[in-house]
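>>> can you look at this prediction? I've put the sequence above it.
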Amino acid sequence: MLAAGTVVSAALLLVLGVLLGTHWGSAAGTPAADSVEVGFAHDMQAHHRQAVEMSTLVRDRTDDPDVRQLALDIALTQQQQAGQMFAWLETWGVGQGRTEPVMAWMDEVPGGHAGHGMDLPEGGLGSVAEMPGMATAEQMARLEAADGVEAERIYLQLMATHHVAGVEMAEAGAEGSELPVVQRLATAMATGQQSELLVLDDLLAERGGPLDDL
């Protein structure tokens, strides 16, 4: 399990994210329920939740300081960002319930799904589990059952795939949104995850590279 101090830090960052999101979201205007902004916030929150879950799992399954530090950085960053997006949705009066299909907002982004490297059906997806980059239930179970170097390799490989899709989604959100607050956070997400991808790839290569059966 995460140490008590880490849990407190994650909780504080979530609260900070909510406060920041409430402040900036209220100043930015109120997008419609079917807007790029609302769809992006819903979907990226869900995407971030799995990244936090994977990062928490691997920290319980390895003593490697480099992997543990990277996982902590990813978990805390994405927890804070998720808090901001949660607050946007509340401030905009939309709440956490969806009215549009998953990823349907991408239809409104210039270039659509294809223009951002995603092969998705027009009109969105049927569930969050189908989102690009999401680890399957079987892959998550495999990570949960592993330990040591095996857990590290599974985590690094799954998170790299997760980040590639996260960057594409963030870039689409930045391009498709008309609100500066969303553009700024989405751009920061893309930049941060691109940097983390370099570290993920390096750490995975040091451990023998991708697993063929994952």
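Structure received. It should be emphasised that the depicted structure is a prediction, and the values quoted were computed from it without experimental measurement.

>>> can we go C-alpha only for contacts and neighbour counts from here?
OK.

>>> now the most centrally placed residue in the chain. Nearest residue, chain neighbours left out?
When C-alpha atoms, centre = their mean is applied to the chain, the residue found nearest the centroid is His48 (2.8 Å). Nearest non-adjacent residue to His48, counting by C-alpha to C-alpha, 6 or more residues apart in numbering: Gln78, 5.6 Å away.

>>> packing partners for the strand or helix carrying the one you found?
In this structure, Gln78 sits in helix 65-91 according to DSSP states H and E. Judged by 3 or more C-alpha pairs under 8 Å, 6 or more residues apart in numbering; DSSP states H and E, the packing partners of helix 65-91 are helix 4-27, helix 36-59.

>>> can I get those in JSON lines including distance to Arg142?
JSON lines is the format used below for these (distance: least, C-alpha to C-alpha, whole Å):
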{"stretch": "helix 4-27", "distance to Arg142": "24"}
{"stretch": "helix 36-59", "distance to Arg142": "11"}
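
>>> deepest-packed of these, please.
Of all these, helix 36-59 has the most neighbours on average by mean count of other C-alpha atoms under 10 Å, namely a mean of 22.

>>> below is an additional structure, to be compared with the one above:
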Amino acid sequence: MSRRSWGLVAALALALVCAAAAVLVAAGGDRATAEPNSRTPTAGSPDAGFARDMAAHHQQAVEMSFVVRDRTSDEDVRRLAYDIANTQANQRGMLLGWLDLWGLPKNEAARLPMAWMGMGTEPGTDGATMPGMATRADLDRLRGLSGKDAEVLYLQLMTAHHRGGIHMAEGCARLCTVGPEKRLAQGMVDAQRSEIDLMAQMLKKRGAAPRPN
């Protein structure tokens, strides 16, 4: 990773900490006023499961976005990659902050990914542990490309990533009980649908299309 990218990582890390601190205060205030009878989520709840799984899901999106920023000079792709990395790093901070607030572990090997949605399966050996996630082979290929080829693969991988993320976020919007988390999940659905439309246009401009579902 270049020196510039490390600087971006540091900036995002600071933003993540600030966002997490702000949301902890907001989440506590929300539960104390709007949801006075709510209970702290348990480790097996949809609230906790979504927070754990989406934090991991977001981490890969941040990683892919930094990779493509180093592999292309196209300003539109670089701008999109930065926006996705910044947004998802901050959201990841919120999710991990809630787990801290609830006194719950950020990782639970005993619980399968997506079990909170009733669809937990054994993770594959290719690194794609949840819907839409890129495989290790995909990531290695992205790191080896540059220019238009890197742009196209990134846009295809991120489109699939967003589709999987939307599926998860819709599950939380339906099943989670903590108000701020449900609103965050619905915000993810709306924003990522918009970005999927944008990426479809960017792929078309490059003579490519999203991968089939």
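Yep, that arrived. Just so we're clear, the structure is a prediction, and the values are computed from it rather than from any experiment.

>>> what's the distance between the residue nearest to the centre of the first structure and Ser26 of the first structure?
Note on His48 of the first structure: its distance to Ser26 of the first structure, by C-alpha to C-alpha, to the nearest Å, is 22 Å.

>>> can you check Glu138 of the first structure too?
From Glu138 of the first structure to Ser26 of the first structure the distance is 40 Å (C-alpha to C-alpha).

>>> next one: Trp105 of the first structure
On the measure of C-alpha to C-alpha, Trp105 of the first structure and Ser26 of the first structure end up 21 Å apart.

>>> check Ala135 of the first structure too.
Here Ala135 of the first structure is placed at a distance of 34 Å from Ser26 of the first structure (C-alpha to C-alpha).

>>> show me what Pro131 of the second structure aligns to in the first structure.
When the first structure is aligned by TM-score structural alignment, Pro131 of the second structure is paired with Pro132.

>>> that match - that's part of a helix, no?
No - read with DSSP: H, G, I helix; E, B strand; the rest coil, Pro132 of the first structure is coil and lies in no helix.

>>> so how many other residues sit close to it?
Residues lying near Pro132 of the first structure (other C-alpha atoms under 10 Å) number 20.

>>> now swap in Glu206 of the first structure and tell me
By other C-alpha under 10 Å, 9 other residues sit near Glu206 of the first structure.

>>> now do Arg39 of the second structure
Counted with other C-alpha under 10 Å, Arg39 of the second structure comes out at 11.

>>> please apply the same query to Asp66 of the first structure.
Asp66 of the first structure is flanked by 11 other residues according to other C-alpha under 10 Å.

>>> what's the counterpart of it in the second structure?
In the second structure, Asp66 of the first structure lands on Asp76 (TM-score structural alignment).

>>> tilt between whatever helix or strand Met158 of the second structure lives in and helix 75-102?
Met158 of the second structure is part of helix 147-175 when elements are defined by DSSP H and E. Between the axis of helix 147-175 of the second structure and that of helix 75-102 there is an angle of 30 degrees, by axes from the mean of the first three to the mean of the last three C-alpha atoms, to 10 degrees.

>>> mean per-residue distance, helix 147-175 of the second structure to the first structure?
By mean C-alpha distance after the TM-score superposition for the first structure, the fitted helix 147-175 of the second structure averages 0.6 Å away from its aligned residues in the first structure.

>>> contacts for stretch 183-192 of the first structure?
81, 166-168, 170-171, 173-175, 177 (C-alpha atoms under 8 Å, 6 or more residues apart in numbering).

>>> starting at the chain centroid, how far to stretch 92-111 of the first structure?
Chain-centre distance of stretch 92-111 of the first structure: 16 Å, with C-alpha atoms, centre = their mean, to the nearest Å.

>>> also stretch 40-58 of the second structure?
13 Å.

>>> matching residues in the first structure for it?
Aligning stretch 40-58 of the second structure against the first structure (TM-score structural alignment) gives residues 30-48.

>>> burial check on the residue lying closest to Leu153 of the second structure once chain neighbours are set aside, number of neighbours?
Distance criterion C-alpha to C-alpha, 6+ apart; nearest residue to Leu153 of the second structure, sequence neighbours excluded, is Leu142 at 6.7 Å. When neighbours are counted by other C-alpha under 10 Å, Leu142 of the second structure registers 21.
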